[in-house]
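In: curious how this folds, go ahead:
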Amino acid sequence: MNETTSRSAKAHWIWPSTADGHADLDSAKHHPVFANFRTTINLAKVPESFTVTVCADARYKLIVNGEVIQTGPAKTCRTIRCYDEIDLSDHLRQGCNIIAVIVLHYPADQPGNYSIASTSTPGLWMSSPILNTDSSWKSVIEPSRQIISENAFYAPLQIMESYTPIDLDDDWTTSINSAADQWRDSYEYSRDNLADILLPESLHPRSIPFMKNEKCEFQDADLLKQTIPAHSAKEVTLNAGELMTGFLRITVARGKGAKLNILESEGYVKYAPENPKSFEDQPVKGDRTDSVNGTLAGFTDRYTVAGFGTKETPEVFEPFWFRTFRYVRLHITTGDQPLDLLSCTYRICEYPLQVSTTVDIDNDLLSDIQNMSLRTLRRCMHETYEDCPFYEQLQYIMDTRSEILYTYSVSADDKLARQAIEAFMDSQQPDGLLNSCSPSNTLNIIPGYSIYFIATLFDHMMYFDDKDLLKRSLPTIKRILNFFNRNCRSDGLIDVIGGIDAPNPRWSFIDWTPEWKQTRGVPPAINQGPLTMESLLAVMGYQYAAQICDHLGESSTAKQYRVQAARLQKAINCLCRNDEGMYTDGPDCSDVSQHCQVFAILTHTISSEEGRSNLSKTLDDTQHYAQCSIAMTYYLFRALEMTGLYDRTTELWKPWEDMLANHLTTSAEDNLSQRSDCHAWGSVALYELPSAILGVRPAEPGYRSAIIDPHPAGMLHARGTVATPLGQISVSWSRESLNNRPIITAKGPEKIKLIIREN
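Out: Have a look, this model is predicted:
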């Protein structure tokens, strides 16, 4: 037991040691490893404040007197490591306190969790006036706690566990006189042996709030408590009631040697392939609650019970990383002892999003979709924005641009958006393009995604107008557009800059639409030459960049970008339109998709009248034209708005209506494979209701003025309040019939000039 008076005043990075006193690094070079750290601290009196600064390579879970206090550090890019400041005072007690930390480290030079960066010097660092990591901390690597790889075609998370606890007779996180006190002293790194980003002076403060941490129970928790006899098997299925992200916590007593297989599932499926051989081997889905005709598909944790638990002080298993689940199935096989299954609960883990926008409409379906969309966004916001929490948990640029807009619409919170912008800038490659997702340990370049980054900066300018951020981002924008400029053909179009996924070094992904399934989301026109969509995206990038440059006073650069955009538009109109005036997917093919018509409208490459005609054709003939999927709905709706066709959105909510009919509680990834049941690019209703139907959006940078321009879309009335960085804007409108114009009333903060457009 260590007295506070004997502690070093300086914290050291530490790691478990070998018998000869060196850092135990061999086991961490090739496989993910879990390391346990423990110390004790005696307090004559609990202080009012006891703040510690904590960091780890790569992740830590801090436990005080058996209670999980915090996990971290926040995800960052490979060149930055953050620290956390945590006040422990509410969790300490008079007398002896056990401070325990579990650290998970992934090999630095091998794929682990794609969004978690590691160095070659794994470790733990904690600093405070009286509690510092040093060699006196006891530590050990748990050889029987291992990461199980999920199916490589589905999920690169590397978070599932197979865990047989260290052979102890007690809980090392709670017992004062524990056998863990016999672990070796920790190894202290010297500064010369540390990775540069881990040096204390190189660490960065956490830029986002800690995740929401709230204990919850499953709907049928009372059915769980039971004793399972020796040499028997039992299966228990628990229902959270909706798709959740959280830390599972299972408590048991007795049952030494019992095996727990813990399946986490998004829902019931009609059929699930046992050994998927490709990305196409997806479960066949229907009613997600059909337990009679369906089966649960998902990923499984495995835990072997140590047997030291009692009903008063139970044995606890909590996976290190949060899990995504709607259903959890426990399959239990006992050995020589009966097992007392005491509880299975979870702690919600998600970004603490404070929603202040409210919208009331006379459309029950849209209201239900709005609720589902908010739930989806919450489940896809953690330390980064995520595509889907069940499979990848990666922050893709296109997905994130949409999710950020949805966040602005409901909360005016930009903290996670700023994190994303910084991460994307850090991922820029020598050729100027950004990695399609960041933070990420793998290279995956989708050329068009760099344009969505410029759009993300434009959005932030309109909502928040942080000129310092824009100025720091401008070199990144210029390098992106220089790439497109260098890859411009002599006829004015953007050349072939990608292909159909691997082995091409760049993936020209556009959208998950059925007609492009065989080419992995890339228009088949890529087989004949350049894509019209990549030229249209470049136009959009030049246009957004020009407005940003104008705002920053770089008028000559803005003029240059407008000239380049106009040159591209001329080439597109000359080379990529058929005899009917429709935009083809490439200059050398006859395929026509809805996507090209949409982006021609968004970039003003076509007149509003012609755009309206082209877009109407794609809406009226869904069999002949590739349609925008869920991922592209935001852009489709903007084109409908710009061409006076917004009323047609009422027919386009059908995919979400089908989701509700199949009892999804979050928006599916797409209506093609439906790989994930939770993907926040489908939360488009969070933008449509406040920004289009109520009609509130910024008209000037920093929301100095706001346009109030409602689009009733078949409704008679709507009202609500919309969050902005400068305060709430209240709007209500009504009309006597569908043929009448709405009568609008609006009120907002004095700092915002309201511009009301009477349609």
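In: only C-alpha atoms from now on, for both contacts and neighbour counts.
Out: Will do.
In: residue contacts, the residue nearest to the spatial centre of the chain?
Out: With distances taken as Cα atoms, centre = their mean, residue 386 lies nearest the centre of the chain, 1.5 Å away. Residue 386 sits next to 380, 392, 393, 394, 395, 396, 399, 400, 679, 680 when contact means Cα atoms under 8 Å, 6 or more residues apart in numbering.
In: one more sequence to fold, the one below, so I can look at both together:
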Amino acid sequence: MRSFDVVQAEPGVQLPDLEGPWFGLPVESAIEPDSVATSMRFRTQLQMDSCSDAPAVLYVCADSRYRLSVNQELVAVGPAKASGSTWFADAVDVGPHLRPGINTIGIDVVSYTTSALGNSSVPRMGRPGLLVRGSIGETDCSKPAVWKCQPVAGRQFHQGHYTLFLGIQETVDGESSGDAWLQPGFNDSQWQQPVLNEQWPLAFVPRPTLAHRPIPQLTLDPTPVAAISTTSNDAFEWGQLLRGESLQIPAGTDVSVDLDAGVLMTAFLSAAFEGGPGTRIEITAAECYEETPIQSPWLRRKNDRTDHIIGDLYGDADSYTVSGDGTKEQPERYSPYWFRTFRFIRLRIITAETPVRIHPLTLTQTHYPLEISGTFASSSALDRILWDVSLRTLLNCMHETFEDCPYYEQLQYAMDTRSQALFSLYLSTDDRLIRRAIEDFAASGDPMGLTESRAPSVEPQFIPGFSLYWIQMVADHVAHVGDRSFTERFMGRIDAVLRQFDDWVSADGFVISPADDGPVWNFVDWTDAWRSTMGVPDLGPRRANTITTFMYINALRAAASIVQFCGNSAIAREYLSRAQAIADCIGTSTAWDETKRYFRDTDRGRPQSVHAQVWAVISGVVSGAQASDLLRRATADEELAPCSYAAAVDLFDALRQAGVDDCINWKPWEDMLAANLTTWAEDTVSLRSDCHAWGSVPLQHFPRYILGISPAAPGFAAATIDPAPSELEWAKGTVPTPQGPITVHWTRLDDEIRLVTVTAPAGVELRPAEAAADKAEVINAEQRTLTFTLRTNLLNA
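Out: You can find the predicted model right below:
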């Protein structure tokens, strides 16, 4: 696995000042008709008499995106999405890509307009520009005279029908917007010298505050196409493309071929051609085969995701018109600007008056380079599959931020991100993307109230409960990482969120939810009972919200653990006091239906959902035998709206907390596997996305509950080892912590007794389950080993 060549600052290293003028075009760039973005390109040619191993670092930022190539090789893509008002500059080491002689550096800049949604997670100032700092050899690349620039004609970016949040679909004319500008022999005599910030027609628009990129760049893994799925014409030898050979398509032909990547992935695409002027190439990336959508893109009909007989591919196509300049030695290339998400790719070739020779499509898989050291294995073959698919899904939803679904939105939502961050904490000690997510939400919304539900985003949206998920995300980070100096920065923001909810609490203990209006959406879950209300339960005329009330109680308790860790016991006691007062009130209110013995979703009517029961347990309003009875009945009650994949983390946590592990049901995941998904679907209501990482629950559930490893003190200074009851013969795995790895291996001795062996760094206090027997611990300078036996009660539950 390799990543883009972006330099990460070492601790204590002084990074250069990023202030100073940006580059722009001498005249304002006109936007292409029907496009949501403008484009401009910068190129320079440098003579290198020799090359050394010394880094040659350029610091690069752009409004809104850039792609930097050296000698026709893609080297970096950025900048990372801005956080609040802070934008980031990348440190790009171009040294490894230089060679003696003439070197061509090209930077392709796309700027989203402020008058259209564009890529809604990418901030923009509506002022196309490029920042470059640094030197290569004796050349100061921050000088405008080093560069030539030109607006890009013949390239349109569309909002798309299926990818309506992204604005990444392209229509490109290779004659005016091909890749020839990256070649060393390109004639740029008609290009102009860029102007500096203060010389610009839009100089009155201020530039943002810049910081150094806080996360590593994305991976770049060349990946072969796995198979040919189907084609509109079997007369062509499509297998040549799989063997790395080119294939000629005659003049006057309209033919398509569906390529199968083998699994769903996120990847940059590149197509290459020889000759064939006027040939139109259409590339459609799709997650699966499906029947005609009921309401595209929202409501879909999906069964076997590989069935191309009954189903078809539905997605937005990129269109490229071939210039015909490509040769065998120097093929013409087209690469969509941003990565695509797909399992299948439809390549449609419509030739004009001359034939075209197409080369194999190049896939370069890309995602956040998570350094994975967490492991899990067990006697169950299904567990192995669930783990692997969960990991693939998570990585596909991690790029510059965590993402809800990489195909449709690429937006970072707090509920989704809290789950994904927790999953990654059980896989890796690399928490940089989690820190960035915590900061993104803290910088969003009203500093004196709610965080936004998604951040970064150019379109504000508020889901009140998601601000509470953000607080839980901070608490998870404290438990697993325990960085006080980082956490202290968010105490004021946490308090602001909690005070907003405190203002909504009624005299009888309910959170009274604001109306679903404008940017406010009281979403809880994608469950069929709430289909018509877009995931919002019926809150009655008063809008008394039982589920959110329980969530608020839980958030107050999570916040207490955060501020206690940061040394403020008085505020911790205040939060706990508020939580208990509301719990006492709501527990005896009209939220409880004495006849059905369930909690209602509101203050009247019949109980509606499993969710209210789940949050009653998580919040601690009910516990012990009452919690066990409540959840055992609720999860079997078909009259209650069940929890979807989105709420699976909460559901499984509550079931374990209540001691009813036998109610945990993996059948929904098995059903997805039976339908030939290779990543977890978004929901069963819309069937929209086939890749959504809130379904990657095994990544937390297996290490935390099957192995029983969880933090018992901030930063894993202490760990609880409490394996859940299980019918497995054995299970083993490792959880990475800041202290070092903790490994658990247990095996069944007979029907009821398991032998548990734990190894951990010597400095980590190990706290075995209360029911542990035959405990023995050995400690040396570097490691401690704990063994004990545990009686399982699953079969007798």
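In: corresponding residue for the residue nearest to the centre of structure 1 in structure 2?
Out: Taking TM-score structural alignment, residue 386 of structure 1 has residue 403 as its aligned residue in structure 2.
In: ok, its match to residue 441 of structure 2 distance?
Out: 13 Å (Cα to Cα, to the nearest Å).
In: on that earlier part again, max pairwise distance over the contacts of residue 386 of structure 1: which two?
Out: 392 and 400 (13.7 Å; Cα to Cα).
In: out of the two, which sits in the more crowded spot?
Out: Neighbour count, other Cα atoms under 10 Å: between residue 392 of structure 1 and residue 400, residue 400 has more, with 26 against 18.
In: any idea how far the residue lying closest to that one once chain neighbours are set aside is from residue 133 of structure 1?
Out: Among residues not flanking residue 400 of structure 1 along the chain, residue 385 sits closest, at 6.2 Å (Cα to Cα, 6 or more residues apart in numbering). Residue 385 of structure 1 sits 32 Å away from residue 133 of structure 1, going by Cα to Cα.
In: thinking again about what came up before, just the ones of the contacts of residue 386 of structure 1 in helices?
Out: Within the contacts of residue 386 of structure 1, residues falling in helices by DSSP state H are 399, 400.
In: which one of the contacts of residue 386 of structure 1 has the most neighbours?
Out: residue 680 leads the contacts of residue 386 of structure 1 on contacts (other Cα under 10 Å) with 32 neighbours.
In: let me know how buried the closest residue to it other than its chain neighbours is, in neighbour terms.
Out: Closest residue in space to residue 680 of structure 1, ignoring its immediate chain neighbours: residue 377 at 5.1 Å, by Cα to Cα, 6+ apart. Here the number of neighbours of residue 377 of structure 1 (other Cα under 10 Å) works out to 31.
In: quick one, which of residue 385 and residue 133 of structure 1 is more surrounded?
Out: More neighbours surround residue 385 than the other of residue 385 of structure 1 and residue 133, with 29 against 26 (other Cα under 10 Å).
In: between the contacts of residue 386 of structure 1, which sits nearest residue 482 of structure 1?
Out: For the contacts of residue 386 of structure 1, the nearest to residue 482 of structure 1 is residue 396 (21.7 Å; Cα to Cα).
In: what residue of structure 2 takes the place of that closest one?
Out: Residue 396 of structure 1 maps onto residue 413 in structure 2, by TM-score structural alignment.
In: so who does that match touch?
Out: 403, 404, 453, 454, 455, 466 are the contacts of residue 413 of structure 2 under Cα under 8 Å, 6+ apart.
In: apply 7 Å and report the result again.
Out: 404, 453, 454, 455 (Cα atoms under 7 Å, 6 or more residues apart in numbering).
In: how close does the second one sit to residue 404 of structure 2?
Out: Just to be clear, that refers to residue 453 of structure 2. 12 Å.
In: likewise for the third one?
Out: Between residue 454 of structure 2 and residue 404 of structure 2 the distance, using Cα to Cα, works out to 10 Å.
In: overlap of the contact sets of these two?
Out: With Cα under 7 Å, 6+ apart as the test, residue 454 of structure 2 and residue 404 both reach 411, 412, 413.
In: isn't the second one right next to residue 400, touching?
Out: No - the pair residue 412 of structure 2 and residue 400 fails to qualify as a contact (Cα atoms under 7 Å) at a distance of 9.7 Å.
In: where do the helices sit along the stretch 251-400 of structure 2?
Out: Secondary structure of the stretch 251-400 of structure 2 by DSSP state H, counting those that start in this stretch: the helices cover 381-396.
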